[in-house]
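Trainee: requesting a structural model of the entry that follows:
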Amino acid sequence: MKLSELSKGDIATIKNINCDSALKNRFYSFGIIKGSKITIEEVTMAKSTIEIKINNTKVAIRLIEAEKIEVENEHKQNN
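Mentor: Okay, here's the model as predicted:
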């Protein structure tokens, strides 16, 4: 499953990142690495960006970037 397929409140674990080294380094600088747990905080109405929470930090990434991150959906967060 890809990060871009998740909905607000979903919690997932990053399984793999499939992108070039420049984008991978950018992800790493935010703590977006294999094995990290992430929570989907918001999805824009146009579904062009998503806000994720990782290690108590919120990061917004483009949906086309989120398509490069493979995750395992853990569960839906109780809101």
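
Trainee: alpha carbons only for contacts and neighbour counts from here, please
Mentor: Will do.

Trainee: any idea how far Glu51 is from Asp10?
Mentor: 12 Å (C-alpha to C-alpha, to the nearest Å).

Trainee: between the two, which contacts overlap?
Mentor: Ile40 (C-alpha atoms under 8 Å, 6 or more residues apart in numbering).

Trainee: buried residues in the longest helix anywhere in the chain?
Mentor: The residue-count maximum for a helix in the chain (DSSP state H) belongs to helix 21-29. The neighbour-count check on helix 21-29 (16 or more other C-alpha atoms under 10 Å) flags Lys24, Phe27 as buried.

Trainee: the structure of the following sequence is requested for comparison with the preceding one:
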Amino acid sequence: MKTMTLLSACTKGGIATVAKINASGALKQRLISFGLMKGAQITMLECGLTKSTFEVKIGSVTIALRREEAELIEVSDVR
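Mentor: Predicted coordinates for the structure are as follows:
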């Protein structure tokens, strides 16, 4: 069984696979439009000093997420 963790717990340079997105409605559609969906590989590029913002790369797309958004994304295979 794979261990799940929240994207907000990942560290700079970490790579993980999206396991589940616990968002709904417009937010979930926006995340999917950026390629952030189950099975996608994410690289954590930057974490704000207070971990209130996160910069992640999905494929060739780089996006910034707020802590509240990052806490809605469960990841596995964190390395």
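
Trainee: quick one on the thing from earlier: which part of structure 2 lines up with whichever helix or strand comes after the longest helix of structure 1?
Mentor: Downstream of helix 21-29 of structure 1, the next assigned helix or strand under DSSP states H and E is strand 37-43. Using TM-score structural alignment, strand 37-43 of structure 1 corresponds to residues 41-47 of structure 2.

Trainee: so Ile17 of structure 1 makes contact with Arg26?
Mentor: No: between Ile17 of structure 1 and Arg26 no contact is recorded; they are 11.7 Å apart, counting by C-alpha atoms under 8 Å.

Trainee: thinking again about what came up before, contact partners of the longest helix of structure 1?
Mentor: Ile17, Ile33.

Trainee: same question for stretch 48-55 of structure 1.
Mentor: By C-alpha under 8 Å, 6+ apart, stretch 48-55 of structure 1 touches 31-32, 36-44, 58-64.

Trainee: what is the burial count for the residue in structure 2 that Ser7 of structure 1 lines up against?
Mentor: Under the alignment (TM-score structural alignment), Ser7 of structure 1 pairs with Thr11 of structure 2. By other C-alpha atoms under 10 Å, the residues close to Thr11 of structure 2 number 17.

Trainee: which ones are touching Thr11 of structure 2?
Mentor: Taking C-alpha under 8 Å, 6+ apart, we find Thr11 of structure 2 in contact with Met44, Cys47.

Trainee: distance of it relative to Glu68 of structure 2?
Mentor: Thr11 of structure 2 is 16 Å from Glu68 of structure 2, where distance means C-alpha to C-alpha.
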